[in-house]
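Compute the structure for the input listed below.
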Amino acid sequence: MAFFDYPFHLNPGDAAIAAGELAWLARNASRVVCMTRRETVESGYWPDLREGVTLLFHGGGNIGDLYPEHRVLLERMLLRYPDHDAVMLPQSMNFRDPAKAAALEAAVGGHRGRVTMMWRDTRSLGTASRLVPGARHLLSPDAAAGFTGWQRLSGPVTAVTHLLRHDEESSSLPPGDIESGDWPYSATDKLAWQAMRWRHRLLDVTPARTDGQRRDLYLCLSAMSLRNALGLLSAAEVVVTDRLHGHILSTLMGIPNVVLADSYGKLRDYYETWSRDLPFTAFASSRDAVPGLVKEVQGKV
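You can find the predicted model right below:
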């Protein structure tokens, strides 16, 4: 397999997805012949792939208008390698512009190899089946579930932790006077991240010869991101979050959690598809409902 769009940025959610993807590949004894981030391809690197190598695309929430560069990469790779089978790992879909959905359908429809697209909620599955009929569509949990070793790093020391976004996906339910924060990064982490970025730029000068060194950087950044995220979640008795992987990681670690809506519905879609029957997680449709739901899920694990 050739693994494209590997995450190389400070986001524990993508790091958790990648951990699950790599664990799944290892369990299935799948050989990855190259692994690269989006920017390396955009700089002009097109790997020389032998016949029969499957294109594998990192999962996440990137099929739609919000982060178009990831969808565009998928389209470009399908056009560049028209005879290779392709697998897109679990995503959410959200299109506002029909023309962009049509561009994806055209790229898939013009691909001679088989295209399999995996979706992590039933709404995305239904939408994709209608908009992109040329692919095979499957329902699957988020790829973070592919790693089976998620566990608390410590016992809880905080009653409630509010993990809330501060970007375009942020919750429509403001925290008011509640103390909240996003994923934590120290000054040392940020300096390490800048050093990794510069190192990667040097490796991109000769990308065909530096695949192994790039993989080491990817794994190092993922480990740093996850260490901070798992530490934050582990310290909480209950997590209140509008981050999808705040919910997913808390759930996989057995930490009670209350989910808030994000800006375009992917949290509610995921919760309704996979989590609604779990006794230790709940969805808050209003800010006023949060305190009662926190009490409801406490101690349910």
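
contacts, neighbours, all on C-alpha from now
Will do.

Not counting sequence-adjacent ones, nearest residue to Ser65?
One correction, residue 65 is Asp, not Ser. Phe95 (5.5 Å; CA to CA, 6 or more residues apart in numbering).

check contacts around that neighbour.
Residues in contact with Phe95 (CA atoms under 8 Å, 6 or more residues apart in numbering) are Ile63, Gly64, Asp65, Ala101.

Which of these fall in helices?
Among these, the members found in helices (DSSP state H) are Ala101.

Show the buried residues in the contacts of Phe95.
By neighbour count, with 16 or more other CA atoms under 10 Å, those hold Ile63, Gly64, Asp65, Ala101 as buried.

I have a second one here; can you model it like the first so I can compare?
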Amino acid sequence: MNPTQDPARLSPAEFQRLLATLLGGRRRIEFIANPGNAGDALINAGAWQVFERLGLASRVVRPDPARRGDAVLYPGGGNLIPRYDNARRAIEARMAAPFDVFVLLPHTIRGHEDLLQRLDARFHVFCRDLETYAHVRRHAPAARAYLADDLALLLDPDWLLSPRRRLARFAQLLSRPSRARAYGHWRWRLRPIRPVDGTLQILRVDVESAGHAGADPRLDLSACYGSYFDAPGEAELVAGDFLRVLQAADRVVTDRLHVGIGASLLDKEVVLLDNDYGKNRALYELSMRTRFPRTRFAEHRPAAAASPLSVAHG
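You can find the predicted model right below:
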């Protein structure tokens, strides 16, 4: 296929069948924790939900030297762009290992051309936008590239918000005191994030901000938590709380990709703005435009949301 030719995006069913083929026969699946924020909890919760559907969860292990017959799995996200090196370091550290398959779950990829050129046929790279796909095809000719949805889009909110499941996951989290304390702090930070007149405006305040005026760091939902999300319980609990915050709104205005995805899954009215390098627009065009009729992409915030929203306290 020509690197610039548009491929067909894998449907969720096709993606899961392919993942089952790649991982199903492996003795162990080494899961490399990817540091991220609360939005990344939705990606990781989506991944663990897929693992359960496919019967793979019991073979997923924390980082351990890969052996022949193993698969290596790197979570989805946006960690393979020039300003971050977590994914790059993880890939480079394992290139000489005798694993059979390396799966990079749906990612946004920019730059890192020298690394991509070193990927061999063991590498299967899932791309969550067309620009990423073309970039990987051009610079990683030996690897296999596919186009697939961000894993948060595979989440079943009812599954995630089930009270019985959340209780079981909380019991698991209590076995890790440091993460349990971090989770308690996260819950405290969520208290002021409430809609005003039915609208939540959540704008990023980090290096990926496109400079939308009125961003309030107290309302940056995704930035309120950070973790490696190397266990399903933590990812599911944080992702569930994330959705509960969004459930309270009728309308969400955001440049946070996973705030936009979470609100869309809940059938809210969503205005999605871009980040500083076009990630949100690219994913919206591929995976969200036709699926979510109440979600639209906008270059600028609508006038009704142009002034900073107040922070509700209580």
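
Quick TM-score on the pair, please.
Remark: TM-score between the superposed chains equals 0.71 [TM-score structural alignment, normalised by the length of the first structure]; 246 aligned residues with a CA RMSD of 3.2 Å.

hang on, the earlier thing: in strands only, show me the buried ones among the contacts of Phe95 of the first structure.
Ile63, Gly64 (DSSP state E).

returning to that earlier point: with distance to Ala16 of the first structure added, can I get the contacts of Phe95 of the first structure in JSON lines?
Shown next, in JSON lines, are the contacts of Phe95 of the first structure (distance: CA to CA, whole Å):
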{"residue": "Ile63", "distance to Ala16 of the first structure": "18"}
{"residue": "Gly64", "distance to Ala16 of the first structure": "21"}
{"residue": "Asp65", "distance to Ala16 of the first structure": "23"}
{"residue": "Ala101", "distance to Ala16 of the first structure": "27"}
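
out of the contacts of Phe95 of the first structure, who's nearest Asp121 of the first structure?
Ile63 (13.0 Å; CA to CA).

ok, the equivalent of the closest one over in the second structure - contacts?
Counting by TM-score structural alignment, Ile63 of the first structure lines up with Leu80 in the second structure. For Leu80 of the second structure, the contacting residues are Asn86, Ala87, Arg88, His107, Thr108, Ile109, Arg110, Gly111, His112, by CA under 8 Å, 6+ apart.

State the distance from the residue nearest to Asp65 of the first structure to His9 of the first structure.
24 Å (CA to CA, to the nearest Å).

Tell me which stretches of the stretch 51-200 of the second structure form helices.
Using DSSP state H, counting those that start in this stretch, the helices of the stretch 51-200 of the second structure run over residues 86-94, 113-117, 130-139, 157-161, 163-173, 177-190.

right, so of these, which gets closest to Ile43 of the second structure?
Per CA to CA, nearest to Ile43 of the second structure of the helices of the stretch 51-200 of the second structure: helix 157-161, 12.2 Å.

And the contacts of the closest one?
Here helix 157-161 of the second structure has contacts from Arg165, Arg166, Glu236, Ala239, Gly240, Leu243, Leu265, Leu266, using CA under 8 Å, 6+ apart.

thinking the last one is in contact with Ala249, fair?
No - with contact defined as CA atoms under 8 Å, Leu266 of the second structure does not reach Ala249; the gap is 10.0 Å.

what residues are up against Leu260 of the first structure?
Per CA under 8 Å, 6+ apart, neighbours of Leu260 of the first structure: Ser171, Leu173, Val240, Thr241, Asp242, Leu267, Arg268, Phe283, Ala284, Ser285.

If we use 7 Å, what do you get?
Ser171, Thr241, Asp242, Phe283, Ala284, Ser285 (CA atoms under 7 Å, 6 or more residues apart in numbering).

Distance of the equivalent of Ile261 of the second structure over in the first structure relative to Thr40 of the first structure?
Residue correspondence to the first structure (TM-score structural alignment): Ile261 of the second structure is matched to Ile248. According to CA to CA, Ile248 of the first structure stands 29 Å off from Thr40 of the first structure.

Any idea how many residues pack against Asn94 of the first structure?
When neighbours are counted by other CA atoms under 10 Å, Asn94 of the first structure registers 20.

which residue in the second structure lines up with it?
So, by TM-score structural alignment, Asn94 of the first structure is matched to Arg110.

Give the full set of residues in contact with the residue nearest to that match when sequence neighbours are not counted.
Spatial nearest neighbour of Arg110 of the second structure, chain neighbours left out: Ile81 (4.7 Å); criterion: CA to CA, 6+ apart. Each residue near Ile81 of the second structure by CA under 7 Å, 6+ apart is listed here: Ile109, Arg110, Gly111, His112.

ok, those in the first structure: which stay?
Counting by both residues aligned by TM-score structural alignment, their matches' CA atoms under 7 Å, the contacts of Ile81 of the second structure that remain in contact in the first structure are Ile109, Arg110, Gly111.

Would you enumerate the residues in contact with Ser287 of the second structure?
Applying CA under 7 Å, 6+ apart to Ser287 of the second structure gives the contacts Asp149.
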